[in-house]
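1. whatever this is, show me its structure:
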Amino acid sequence: MNTGKVTLVGAGPGDPELLTLKALKAIQSASLLLVDDLVSREVVDHAPKTARVVYVGKRGGCKSTPQAFIEKLMLMAAREGESVVRLKGGDPFIFGRGGEEVEHLRAAGIEVEVVNGITSGLAAVTSLGVPLTHRDHAQGVVFLTGHARSGADAPDWKALAAAARDAHLTLVIYMGVRSAGRIQRELLAGLPPQTPVAIVQRASMPDQRHAVTTLGHLAETIASEGLASPSVIVVGDVVRGVAAAAAARVRAA
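-> Model (predicted):
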């Protein structure tokens, strides 16, 4: 049997220019691409014209292709000798179910490679001109999901708030827009209401939108600005630099 290979490729946050060279080479050598919903058309356009492209949408809160079906497709194609690329938004190993897919394929004896991509949490703050860590404001960063798997325990937001306060951490929350009210209430148990917050929708894309507010007005701001998924919520003192970064861009122009 001519067994193929599966490569999990991080397509980045959307901007095709943020693809890594290794990701580009993998896409260009694929015979089958299984593409997530948030991957931009410009990224998929790098695939060979002979490649089959199958969209297997995965987006929180929306109707999605069952994970078991995606894993079955990858397994079948690899066993038929295909060069399979599982193309994921952001990074496969940051809330991309990459770990589950690697375990499933390796257990079946399929060779798997993972190509990292720029995660949207990083691209979001970079687009606003501020860092995730800063020696004066943030000694570390925590990536979290606001959309826990059905039946799984949600993050302990109160404990995370205390840790962020005491250890000077930036919190980066993926898939948190729908749960913003609950997240806000629980974070306020350990963080002051004036804590700076940024919400960035469709980071790195031409239609990116964002709002800067405070933790005390998080849910209110999301509603008033009409921000929706896919968005990243960034909580911490590094957000204070957004106004200064914007002013510097204006002066440079």
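
2. please make it C-alpha for all contacts and neighbour counts, starting now.
-> OK.

3. for the stretch 1-150 of the chain, what spans make up the helices?
-> Assigned helices in the stretch 1-150 of the chain, in chain order: 21-28, 41-44, 67-79, 98-107, 120-127 (criterion: DSSP state H, counting those that start in this stretch).

4. just name the most buried of those helices.
-> Neighbour counts (mean count of other Cα atoms under 10 Å) averaged over each of these peak at helix 120-127, with a mean of 22.

5. quick revisit: how about the helices of the stretch 1-150 of the chain, which one is nearest V250?
-> helix 120-127 (14.7 Å; Cα to Cα).

6. how far does that closest one sit from the chain's center?
-> On the basis of Cα atoms, centre = their mean, to the nearest Å, helix 120-127 sits 9 Å off its chain's mean C-alpha point.

7. what comes into contact with it?
-> 12-13, 90, 131-132, 143, 172-174, 200, 203-204, 232, 234 (Cα atoms under 8 Å, 6 or more residues apart in numbering).

8. now, which of those sits nearest S150?
-> Y174 (16.2 Å).

9. residues near that closest one, how many?
-> 22 (other Cα atoms under 10 Å).

10. ok, the one 4 residues further on next?
-> The criterion is other Cα under 10 Å. On that basis, R178 has 16 neighbouring residues.

11. second chain to compare with the first, below:
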Amino acid sequence: MAEHPAYPVGLRLTGRRVVVLGGGQVAQRRLPALIAAGADVRLVSPDATPSVEAMADAGEITWERRPYAEGDLADAWYALIATSDTEANTAASAEAERHRVWCVRSDDADRATAWTPATGHSEGVTVAVLTTDARHRDPRHTAAIRDAVVEGLRDGTLVAPHRRTRTPGVALVGGGPGDPDLITVRGRRLLAEADVVIADRLGPRDLLAELPPHVEVIDAAKIPYGRFMAQEAINNALIEHAKQGKAVVRLKGGDPFVFGRGMEEAQALAEAGIPCTVVPGISSSISVPGAAGIPVTHRGVAHEFTVVSGHVAPDDERSLVDWPSLAKLTGTLVILMGVDKIGRIAETLVAHGRSPETPVALVQEGTTAAQRRVDATLATVAETVVAREVRPPAVIVVGEVVGVGPHGTA
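-> Now for the predicted structure:
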């Protein structure tokens, strides 16, 4: 058998009996894929890991709490043998052979009739990698090949032509806080498939350099518009390009729906009859503090955090923020777009009860190579911003969590 390569095949297990012997780490890794395939999974094992037990409690698998017994594989289509009992594994393998049940053995692959490939998934495609030569089987090498192929499909560096007609439309993609590695897998794939990308200034700019030459990149900040027509002009640009049959990506910083006006764009597209996909992104409100060593919550310190926009001052009639109520909270306050208003914000918080000694951290250009953190208090933050020349974009964190961690002031 070792002289011939394995024959690759995809098993359709929906509703079909699969028997798993052993409830340890091997079963824990393999069971989710079997469940996802719709298999009727029967686990035979005296005990199981907490994760496997949770699958049984949830009704995803049937668990018989006992050792393997002759006849367990009689009605199976596929078997995974992964117990710590070599004799039981050998007996079960022999039973599988007699009943012509494809059988994987975790303890002795050479005595199995089937091997589990290293698998990965990308947009409806399953990548499965097997080592064809049993004499040179290296699971780490196989997994590395799998990872390279899947990553290439996800980030667009490995491009396979689509034989189906692509549906034009717009994807509102949250690009994350700035580091190009922090965009979601789906967002990166949609970028690779785009014909037009309309990008915000705060989006992950490094990703734009990776786009193929034919992709039209439009800087949203440079779309011609009057002072109060910015969003309408962007909406019109999205609709115009989508109506030309192009795949359009609206690349935003953070998350499209966290102070990103994503819903305004989605509504405009819906009114124009343009298909719209929303791809959530990692919000700077939690990721930037985290990158600077600040947890927005911490046991015994903060049990809640509140995210507010600081683009208008507390005394501005356009403000929708209840600053007096925020001052009474004991948790963490995260302020976005508030660098130039932080002096008046700090005064308001102190005036309504927050201690002037409350720690404040300003994280500029968070998650990028230019990231820097500046610490202050509510009493000193206004002068600190000027003295240290803090500039947008910066995330401001107010609360005792600023003093937690190796970089804190506490």
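
12. still on that earlier bit, dump the helices of the stretch 1-150 of structure 1 to CSV, plus distance to R86 of structure 1.
-> Output for the helices of the stretch 1-150 of structure 1, formatted as CSV (distance: least, Cα to Cα, whole Å):
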stretch, distance to R86 of structure 1
helix 21-28, 9
helix 41-44, 11
helix 67-79, 8
helix 98-107, 9
helix 120-127, 18
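
13. quick one: contacts for the counterpart of G281 of structure 2 in structure 1?
-> When structure 1 is aligned by TM-score structural alignment, G281 of structure 2 is paired with G117. Going by Cα under 8 Å, 6+ apart, G117 of structure 1 touches 9-12, 19-20, 23, 89-92.

14. and those, which is closest to V112 of structure 1?
-> Of these, the one sitting nearest to V112 of structure 1 (Cα to Cα) turns out to be V9, at 10.7 Å.

15. so the closest one makes contact with R86?
-> Yes: in terms of Cα atoms under 8 Å, V9 of structure 1 counts as a neighbour of R86; the distance is 6.0 Å.

16. so the two - more neighbours on which side?
-> For V9 of structure 1 versus R86, neighbours defined as other Cα under 10 Å are more numerous around V9 (30 against 27).

17. now the more buried one: how far from S40 of structure 1?
-> The gap separating V9 of structure 1 from S40 of structure 1 is 13 Å, by Cα to Cα, to the nearest Å.

18. can you get me a residue count around G90 of structure 1?
-> Count around G90 of structure 1 with other Cα under 10 Å applied: 27.

19. that one reaches R97, doesn't it?
-> No: G90 of structure 1 sits out of contact with R97 when judged by Cα under 8 Å, with a separation of 11.5 Å.

20. and stretch 164-180 of structure 1, how far from the chain's centre?
-> Taking Cα atoms, centre = their mean, the mean C-alpha location of stretch 164-180 of structure 1 is offset from the chain mean by 14 Å.

21. need the distance between the two termini of it.
-> 18 Å.

22. give me the contacts around it.
-> Stretch 164-180 of structure 1 is contacted from outside by 60, 121, 132-133, 137-147, 163, 183, 190-191, 218-219, 222, 227-238, using Cα under 8 Å, 6+ apart.

23. make a PyMOL selection of the buried ones in those residues.
-> Those of the contacts of stretch 164-180 of structure 1 that count as buried under 16 or more other Cα atoms under 10 Å are selected in PyMOL with:
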select buried, resi 121+132+133+137+138+141+144+145+146+147+183+190+191+218+219+222+227+228+229+230+231+232+233+234+235+236+237+238
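
24. what's the counterpart of A138 of structure 1 in structure 2?
-> Match for A138 of structure 1 (TM-score structural alignment): A302.

25. same question, R185 of structure 1
-> Correspondence of R185 of structure 1 to structure 2, assessed by TM-score structural alignment: E347.

26. check which helix or strand its match maps to.
-> helix 342-351 (DSSP states H and E).

27. next helix or strand past that helix?
-> strand 359-364.

28. could you give the angle of that following strand to helix 284-291?
-> Angle, strand 359-364 of structure 2 to helix 284-291, by axes from the mean of the first three to the mean of the last three Cα atoms, to 10 degrees: 100 degrees.

29. find me the equivalent region of strand 359-364 of structure 2 in structure 1.
-> With TM-score structural alignment as the criterion, strand 359-364 of structure 2 aligns to 196-201.

30. skipping adjacent residues, who's closest to the equivalent of T20 of structure 1 over in structure 2 in space?
-> For T20 of structure 1, the equivalent position in structure 2 is taken to be T184, counting by TM-score structural alignment. In space, and not counting its chain neighbours, T184 of structure 2 is closest to G281: 6.6 Å by Cα to Cα, 6 or more residues apart in numbering.

31. gap between the one you found and G178 of structure 2?
-> 11 Å.

32. got any residues that touch both of those two?
-> 253-254.

33. one step back: let me know the closest of the contacts of helix 120-127 of structure 1 to E101 of structure 1.
-> G90 (15.7 Å).

34. just tell me what the closest one corresponds to in structure 2.
-> Under TM-score structural alignment, G90 of structure 1 pairs with G254 in structure 2.

35. residue contacts, its match?
-> So G254 of structure 2 contacts 174-178, 203, 260, 281-284 (Cα under 8 Å, 6+ apart).

36. how near is it to L202 of structure 2?
-> Taking Cα to Cα, one finds G254 of structure 2 at 8 Å from L202 of structure 2.

37. so what's the residue count around V6 of structure 1?
-> 26.

38. how close does it get to A26 of structure 1?
-> From V6 of structure 1 to A26 of structure 1 the distance is 10 Å (Cα to Cα).

39. shared neighbours of the two, which are they?
-> Common contact partners of V6 of structure 1 and A26 (Cα under 8 Å, 6+ apart): V85.

40. which residues in the stretch 151-253 of structure 1 form helices?
-> 157-167, 180-187, 218-225, 241-252.

41. so the first one versus helix 180-187, what angle?
-> Taking the same axes, to 10 degrees, one finds helix 157-167 of structure 1 and helix 180-187 inclined to each other by 50 degrees.

42. check which residues of helix 157-167 of structure 1 are buried.
-> 157-158, 160-162, 164-165.

43. and the second one, by the same measure?
-> If you call a residue buried by 16+ other Cα under 10 Å, then helix 180-187 of structure 1 has these buried ones: 180, 183-187.
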